[in-house]
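Participant: Sharing a model that was predicted from the sequence below.
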Amino acid sequence: MGSRADLAIAKRMAPATVAAYEAVEADLHDAFQYQRPLSLISPAPGPTGFDVRWTTCPDCGSPVLAGTRDPRRYCPAHAPTGPWRHLPAAAAPPCAEQDTLLDMPEAA
């Protein structure tokens, strides 16, 4: 239930998903937001789609998401710069020792 700008960006980035929501609005004869049916919102200008794919960290082989603008992607422990660097280089533990969400034990 985002703002008009959020919905315009969603319409540009995920047109198939928005089309499914528009179909539900049409079936219900009612908009999800008061007097703001998705069919009346134009897509925002800009690049379309989420151009990402799974690749592996070239240092350790851990799976990471990369985009066409960033084809060589490292995991957080091996990223040379940028937002992936969570710890100073000397303090970054090796990937094999880091827990991930997939490694966490299930709640009893």
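Facilitator: Everything's here; your move.
Participant: from here on, contacts and neighbour counts on C-alpha atoms
Facilitator: OK.
Participant: Quick one: neighbours of residue 15, just the number.
Facilitator: Around residue 15 sit 15 other residues, with neighbours defined as other Cα atoms under 10 Å.
Participant: Same question for residue 54.
Facilitator: 11.
Participant: Secondary structure class of it, three-state.
Facilitator: What DSSP: H, G, I helix; E, B strand; the rest coil gives for residue 54 is strand.
Participant: what about versus this one:
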Amino acid sequence: MEKRGTPDDQTMEMISNENAKQYIRSLGVKPKMEMSELIPFNNADAQDLIDRLLDLNPKTRLTIEEAIEHPYLESLHDPDDEPTFEGEIDFSFENDPNLTLDDVKKLILQEISYY
């Protein structure tokens, strides 16, 4: 929150965990720092890409498809050589109350390895 600022009301409404909301509110209102203050080089495209990737609101954050089309990555973007995945990834294991943080990390890495 110190760098990205306090989430706006719309973003806070998306957080379903009341303890998380309460914690965020306990931090007080923090202003969002400009990327130019956080990134030590002067490249507006790089700053814009990072700013949009770190958007706290998942509905307005760049998708991977939008990110690879960003002007900063233009020299790397090749639509003919970029595989896409259109299914859904199953993260239902996250709801198991008996899982430890290490278990979740291992399961996420296992899920990633499938793709």
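Facilitator: On my side now, so go ahead. Being a predicted model, the structure only gives us computed values, none of them experimental.
Participant: what's the TM-score here?
Facilitator: With the length set by TM-score structural alignment, normalised by the length of structure 1, the two chains reach a TM-score of 0.27; 50 aligned residues with a Cα RMSD of 4.1 Å.
Participant: and the host helix or strand of residue 12 of structure 1, which residues are buried?
Facilitator: Assessed by DSSP states H and E, residue 12 of structure 1 sits inside helix 4-13. Of all the residues in helix 4-13 of structure 1, those buried under the rule 16 or more other Cα atoms under 10 Å are 7-13.
Participant: These into a markdown table, with extra columns for distance to residue 56 of structure 1?
Facilitator: Shown next, in a markdown table, are the buried residues of helix 4-13 of structure 1 (distance: Cα to Cα, whole Å):
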| residue | distance to residue 56 of structure 1 |
| --- | --- |
| 7 | 33 |
| 8 | 33 |
| 9 | 29 |
| 10 | 28 |
| 11 | 30 |
| 12 | 28 |
| 13 | 25 |
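Participant: Which helix in structure 2 has the most residues?
Facilitator: helix 101-113 (DSSP state H).
Participant: Point out the other elements, helices or strands, that that one touches.
Facilitator: Here helix 101-113 of structure 2 touches no other helix or strand, going by 3 or more Cα pairs under 8 Å, 6 or more residues apart in numbering; DSSP states H and E.
Participant: buried set for it?
Facilitator: Going by neighbour count (16+ other Cα under 10 Å), the buried part of helix 101-113 of structure 2 is 104, 107.
Participant: Which of the helices or strands spans residue 19 of structure 1?
Facilitator: Per DSSP H and E: residue 19 of structure 1 is located in helix 15-28.
Participant: Let me know the angle separating that helix from helix 4-13.
Facilitator: If you take axes from the mean of the first three to the mean of the last three Cα atoms, to 10 degrees, helix 15-28 of structure 1 sits at 120 degrees to helix 4-13.
Participant: so what secondary structure elements neighbour helix 15-28 of structure 1?
Facilitator: With contacts taken as 3+ Cα pairs under 8 Å, 6+ apart, helix 15-28 of structure 1 sits against no other helix or strand.
Participant: which ones are touching residue 51 of structure 2?
Facilitator: For residue 51 of structure 2, the contacting residues are residue 35, by Cα atoms under 8 Å, 6 or more residues apart in numbering.
Participant: Sounds good, over and out.
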